[in-house]
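Okay, sequence plus prediction incoming.
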Amino acid sequence: MSLWLEILVSLLLLLGSAFVLIGAIGLYRLPDFFMRLHGPTKATTLGVGGMVVASLIFFSVGEQTLSSHELLISLFLFISAPVSAYMLAKAAVLHQLPLEQKTRGKPWQQ
C-alpha cells in the first residue's frame, strides 16, 4: 500500500474515532433524553461511517478488488440509525419523559 493511502486511511480512522468520542461524550453529558438522542444518531453515525470508509479503502487496495462487506455495513448503518432514533423519540413522546427547561418543542404540553 502506498504512503498516501496509508495516510488517508489513518486520517479517516482518526476522524471517525473523534466523531464516535464526541457522540459518546454527548450521550453522557447532555441533560435529557431528547438532547441525548442526538449524540449517537448524528456524531456516532458519522464516526462509524468514517471508519467503514477507511476499512473499505484498506481492504479494497489490499485485495485488489472492491470489498462489498463494508458497503453493506454502510447501507445498513445509514438506514437503521435514523429509523431507530425515530422509534426511540416516538416512544419517549408517548411516555411523556421529563424534559430539561432548555428543551424546545414540547408536543404533549398543548
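Perfect, thanks for sending it.

okay, CA-based contacts and neighbour counts for the rest of this
Will do.

List the contacts of the residue most central in space within the chain.
Centroid-nearest residue in the chain, with C-alpha atoms, centre = their mean: T45, separated by 1.4 Å. By C-alpha atoms under 8 Å, 6 or more residues apart in numbering, the contact set of T45 is 20, 77-78, 81.

Let me know the closest of the residues you listed to M87.
Using C-alpha to C-alpha, A81 comes nearest to M87 of the contacts of T45, at 10.0 Å.

Name the nearest residue to that closest one, ignoring sequence neighbours.
T41 (6.2 Å; C-alpha to C-alpha, 6 or more residues apart in numbering).

Return the residues in contact with that neighbour.
81-82, 85.

cool, and S60?
Here S60 is in contact with 66-67 (C-alpha under 8 Å, 6+ apart).

ok, L30 to H95 distance?
Using C-alpha to C-alpha, to the nearest Å, L30 is found at 20 Å from H95.

So between those two, which is more surrounded?
Neighbour count, other C-alpha atoms under 10 Å: between L30 and H95, L30 has more, with 15 against 10.

My guess is that one contacts P40. True?
No - L30 lies out of contact with P40 (C-alpha atoms under 8 Å); the separation is 11.6 Å.

hold the first one in mind and look at this next one:
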Amino acid sequence: MNAAAELPLWAAVPVVALLVLGGAIVLIGALGLMRLPTFYQRIHGPAITVTLGAGCLLIASMIYFSVLQSRPVIHELIISVFILMTAPVVAMLIMRAAVYRDLRAGKRDTGAMSGDVYHLPSED
C-alpha cells in the first residue's frame, strides 16, 4: 500500500484542493503566455501566476508530508520564501531590459504608459 492511502480524509481534501487549484493557476498563466500578443502583456501571466500557483503546490506538499511524517516540514517554507522574493524581481528586471532594448532600437511603442518615463535618444 502506498503512503497516499494512509492519509486521513481531513488532510487529503485540502491537499487535493490545493493541488488542483495550483495546477489550474499555473495552466492559466501558461495560456496567458501563449495567447497574449505583445511581450509586455505576455510577461504578466507567468510573473503573477508562478508565485500563486507554486504557493498552492508548496502548501499542499507541506500538509501532505507533515501529516505522513508526524512532524512539521519546513523545506517548503524555505522554497516559498525564495520564490516570493525572486519571482517578482526577475520579472521586473526582464521587463526593464526589454524596455531598454526597445529604446536602443528606436521603437516608439516601448510599453510604457506615459512618454515621460523613458526618452528616446535625440538624433542630432
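Received it, and whenever you're ready, just let me know what you need. Values in this document were obtained by computation on a predicted structure and should not be read as measured data.

Kindly provide the TM-score of these chains.
With the length set by TM-score structural alignment, normalised by the length of the first structure, the two chains reach a TM-score of 0.88; 108 aligned residues with a C-alpha RMSD of 2.0 Å.

related to what we said a few turns ago, V53 of the first structure: which of the contacts of T41 of the first structure is nearest?
Nearest to V53 of the first structure among the contacts of T41 of the first structure, with distances taken as C-alpha to C-alpha, is A81, at 17.0 Å.

Checking the closest one next. Helix, strand or coil?
Here A81 of the first structure is recorded as helix under DSSP: H, G, I helix; E, B strand; the rest coil.

What's it aligned with over in the second structure?
In the second structure, the residue paired with A81 of the first structure is A87, using TM-score structural alignment.

returning to what we had before: counterpart of the residue nearest to A81 of the first structure in the second structure?
Using TM-score structural alignment, the partner of T41 of the first structure in the second structure is A47.

So the counterpart of L94 of the first structure in the second structure: helix, strand or coil?
Residue pairing (TM-score structural alignment): L94 of the first structure is matched to Y100 of the second structure. Using three-state DSSP, the secondary structure recorded for Y100 of the second structure is helix.

go on, K106 of the first structure?
Counting by three-state DSSP, the backbone at K106 of the first structure sits in coil.

returning to that earlier point: going through the contacts of T41 of the first structure, which ones are buried?
81, 85 (16 or more other C-alpha atoms under 10 Å).

which of the contacts of T41 of the first structure lies closest to R36 of the first structure?
Using C-alpha to C-alpha, A85 comes nearest to R36 of the first structure of the contacts of T41 of the first structure, at 10.7 Å.

Is it correct that the closest one is in contact with G39?
No - using C-alpha under 8 Å, A85 of the first structure is not in contact with G39; the gap is 10.6 Å.

ok, now which ones touch L37 of the first structure?
Contacts of L37 of the first structure by C-alpha under 8 Å, 6+ apart are 27, 85, 89.

hmm, 10 Å instead?
Neighbouring residues of L37 of the first structure by C-alpha atoms under 10 Å, 6 or more residues apart in numbering: 23, 26-27, 30, 85-86, 88-89.

Over to L13 of the first structure?
Residues near L13 of the first structure by C-alpha under 10 Å, 6+ apart: 7, 19, 47-55.

That one maps to what in the second structure?
Match for L13 of the first structure (TM-score structural alignment): L19.

swap in I22 of the first structure?
In the second structure, I22 of the first structure lands on I28 (TM-score structural alignment).

ok, which stretches of the first structure are helices?
3-29, 33-36, 38, 44-63, 68-94 (DSSP state H).

Need the winner for burial among those.
Comparing these by mean neighbour count (mean count of other C-alpha atoms under 10 Å), helix 44-63 ranks first with a mean of 19.
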